[in-house]
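Participant: sequence isn't available, so here's the structure alone:
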């Protein structure tokens, strides 16, 4: 992957090549300083759904702003604001839609109250893993479906990160059967909350900065967020010792940058290209950071008292069955969801044809070999 300095050099090199070609054709050529002077000055505000205490999630916004600024020699700047500095974290999308800010960093599945069709662009229960999600978005029709859907809201979406497979969350008590699920209040956003509600759980949608106090006070009994690297920073191990896996509702969730369409259309094409490249870099960088940071964080959490537990197969099977029924119900009522989810589901089923002979056997063998020493 091109480093920041190399990326900037490439952009400037491209400009030199363009000028040389123009001179060869007899076209007038502007000196580099003149071009820089004519570049419009643009300053956007970005509000994020994620706390500054989360350097990987919040940091993706800072990374985007850094590269956009560097690649435009400071002509296009993005100021990043934490939740509550302009609007609460879960109002980020609305702030972009109504023009309060030009840009937001958020997860689209936070907004299924508007339409469940938002969810597949982030993640679905028993959906795609991280690599499949990225492949579907870039090369499986996901981006085209996303652009068509988001246009109704006057916004433009850009893939800007992925956490990888998440954990199943922190519980104050052990889960041994379906009976232990019933009546629990759990921070669990997206359609997974609706699935678990059918199992008797009471889902809550709580912004990242409010999860720990709610868990500590007993307002909720359990909470999921991301995985070891972020969960360690939020301190959940101190108030809920049982750490469950897998997070079947988030096999590979995508984080988005959402821009106001009118503001986006006003950008010069060169600024749009820089923004897209910076967003793509942030997307790859986030997953790499989680993959690098999660192993050591998991070791530390166990040392601090976290008790790793796998969800009972009874719970997994019941959730899978209910999820299949729920997706069919929503699809029957919502044509947009039917089209989007159908595309994602077909991509998942086709993708696992390869996964079962390529990725999974290799990983499975290496895990067993590691255990044998």
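Facilitator: Received the coordinates, thanks. These figures come from a predicted structure and were not determined experimentally. Numbers count the residues shown, from 1 in each chain.

Participant: please make it C-alpha for all contacts and neighbour counts, starting now.
Facilitator: OK.

Participant: what separates stretch 174-185 from the chain centre, distance-wise?
Facilitator: Computed by CA atoms, centre = their mean, to the nearest Å, the chain-centroid distance of stretch 174-185 equals 28 Å.

Participant: span of it from start to end?
Facilitator: Its first and final residues considered, stretch 174-185 spans 14 Å by CA to CA, to the nearest Å.

Participant: tell me which stretches of the protein form helices.
Facilitator: Counting by DSSP state H, the chain has helices at residues 4-24, 32-38, 57-71, 92-97, 130-139, 142-150, 191-197, 208-217, 228-234, 261-266, 269-303, 313-333, 335-355, 359-372.

Participant: wait, which of those is closest to residue 86?
Facilitator: Shortest distance between residue 86 and these, using CA to CA, is found for helix 92-97: 8.8 Å.

Participant: take a look at this one as well, against the first:
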């Protein structure tokens, strides 16, 4: 049986499960470089790129190898999109909303305030029009995208002082990534877009008053509790932020069909694995943080309401002025709204009940 017919008829997932991939993938050796936006100290969010690269290597019997490089090693953390677009590296792993300055539409491929949770985001990408629409947009940057990770709903960050009212937010210098900073500006915050590896020293020195990253597991590793004790939630700007693998279009088109299938499956595996890891490790990390004196606090309702209104205003303004945004956002918003109607029935009521139980 010809190799291509075998792949087509058996399906890549079946080939990988059967361990037949090495025999099928008698292809040329290929070497790629992946530039990450994240520091290697964060084994979960940075580690997703290693999970991906290892699966690619295994599935091709070592013929297709991808070296993974932490933020700043090859290019700056926020320079990875330019590097992929220009072909300096073949691919990168990043949070698309970091690049909202190029076009706010980037943020819709990751997370925007009061958006979807992680399951809804994945559903939009794989079963809705998300992947199609985002790929059409990214094509203008010489990029093809693949979902490759989600953290789940994030925490709202670390604050030097308690937040008891909307007035307490005004004038705060806060490290907050991506598009959410635009909303924070509307409620008086001064956003700072700082790479993950630079957050702790900025908070320690008082250059910033508050900072958000992901959640308990990463935040414990980064040591934020040592310099700020007030840990707020939820991260309303990141209900389900998706990380992406961005691949240079020319590099992608040069791959054999079998290797393209491997990349797609390996990215999907890393996508699921990242959130599973966070969900498994966050509970113990949160207990440890509380044990170290961390003070958990929900955002005051006034802050949530003001932020929601600010976000809605911005989305309306962008829809009126940016055709790229309007095209993607219209579909994104409909999918979000429809899915929330479903989640508020069985999912929400089940979760609400379980949270009242003493387990």
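Facilitator: Happy to help now that I have it. Remember, it's a predicted structure, so these values are computed and weren't measured experimentally.

Participant: that older thread, I'd like the helices of structure 1 written out as CSV, with distance to residue 46 of structure 1 and mean neighbour count added.
Facilitator: What follows is these, written out as CSV (distance: least, CA to CA, whole Å; neighbours: other CA atoms under 10 Å):
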stretch, distance to residue 46 of structure 1, mean neighbour count
helix 4-24, 21, 14
helix 32-38, 24, 11
helix 57-71, 8, 22
helix 92-97, 9, 23
helix 130-139, 23, 19
helix 142-150, 18, 17
helix 191-197, 26, 21
helix 208-217, 18, 17
helix 228-234, 22, 20
helix 261-266, 12, 15
helix 269-303, 13, 17
helix 313-333, 33, 15
helix 335-355, 27, 16
helix 359-372, 37, 10
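
Participant: let's have the ones you listed in CSV, adding distance to residue 255 of structure 1.
Facilitator: As requested, those are exported to CSV (distance: least, CA to CA, whole Å):
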stretch, distance to residue 255 of structure 1
helix 4-24, 22
helix 32-38, 33
helix 57-71, 8
helix 92-97, 12
helix 130-139, 11
helix 142-150, 13
helix 191-197, 16
helix 208-217, 14
helix 228-234, 15
helix 261-266, 18
helix 269-303, 8
helix 313-333, 22
helix 335-355, 17
helix 359-372, 24
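
Participant: looking at those helices, which is nearest to residue 179 of structure 1?
Facilitator: Nearest to residue 179 of structure 1 among the helices of structure 1 is helix 313-333 (9.5 Å), distances taken as CA to CA.

Participant: after superposition, how close is that closest one to structure 2?
Facilitator: With mean CA distance after the TM-score superposition for structure 1, helix 313-333 of structure 1 departs from structure 2 by a mean of 0.5 Å once superposed.

Participant: which bit of structure 2 covers that helix?
Facilitator: Under TM-score structural alignment, helix 313-333 of structure 1 corresponds to residues 301-321 of structure 2.

Participant: can you get me a residue count around the residue opposite residue 74 of structure 2 in structure 1 once aligned?
Facilitator: Under the alignment (TM-score structural alignment), residue 74 of structure 2 pairs with residue 86 in structure 1. With neighbours defined by other CA atoms under 10 Å, the count for residue 86 of structure 1 comes to 17.

Participant: do the same with the one 5 residues further on
Facilitator: Close neighbours of residue 91 of structure 1, defined as other CA under 10 Å, add up to 20.

Participant: for the closest residue to it other than its chain neighbours, the count of nearby residues, please.
Facilitator: Nearest non-adjacent residue to residue 91 of structure 1, counting by CA to CA, 6 or more residues apart in numbering: residue 49, 7.9 Å away. Using other CA under 10 Å, residue 49 of structure 1 has 26 neighbouring residues.

Participant: likewise residue 256 of structure 2?
Facilitator: When neighbours are defined as other CA under 10 Å, residue 256 of structure 2 has 12 of them.

Participant: need the contact list for it.
Facilitator: For residue 256 of structure 2, the contacting residues are residue 27, by CA atoms under 8 Å, 6 or more residues apart in numbering.

Participant: equivalent analysis for residue 306 of structure 2, please.
Facilitator: Residue 306 of structure 2 sits next to residue 187 when contact means CA under 8 Å, 6+ apart.

Participant: where's it relative to residue 173 of structure 2, distance?
Facilitator: From residue 306 of structure 2 across to residue 173 of structure 2, the span is 18 Å (CA to CA).

Participant: and for residue 144 of structure 2?
Facilitator: The span separating residue 144 of structure 2 from residue 173 of structure 2 equals 35 Å under the rule CA to CA.

Participant: what of residue 53 of structure 2?
Facilitator: Distance of residue 53 of structure 2 to residue 173 of structure 2, given as CA to CA: 37 Å.

Participant: quick one on the thing from earlier: now the alignment partner in structure 2 of the residue nearest to residue 91 of structure 1: how far from residue 95 of structure 2?
Facilitator: By TM-score structural alignment, residue 49 of structure 1 lines up with residue 37 in structure 2. Using CA to CA, one gets 8 Å for the distance from residue 37 of structure 2 to residue 95 of structure 2.

Participant: contacting residues for the residue nearest to residue 35 of structure 2 when sequence neighbours are not counted?
Facilitator: Leaving aside its chain neighbours, residue 35 of structure 2 sits nearest to residue 92 (4.5 Å; criterion: CA to CA, 6+ apart). Residues in contact with residue 92 of structure 2 (CA under 8 Å, 6+ apart) are 34, 35, 36, 37, 80, 81, 84, 245, 246, 247.
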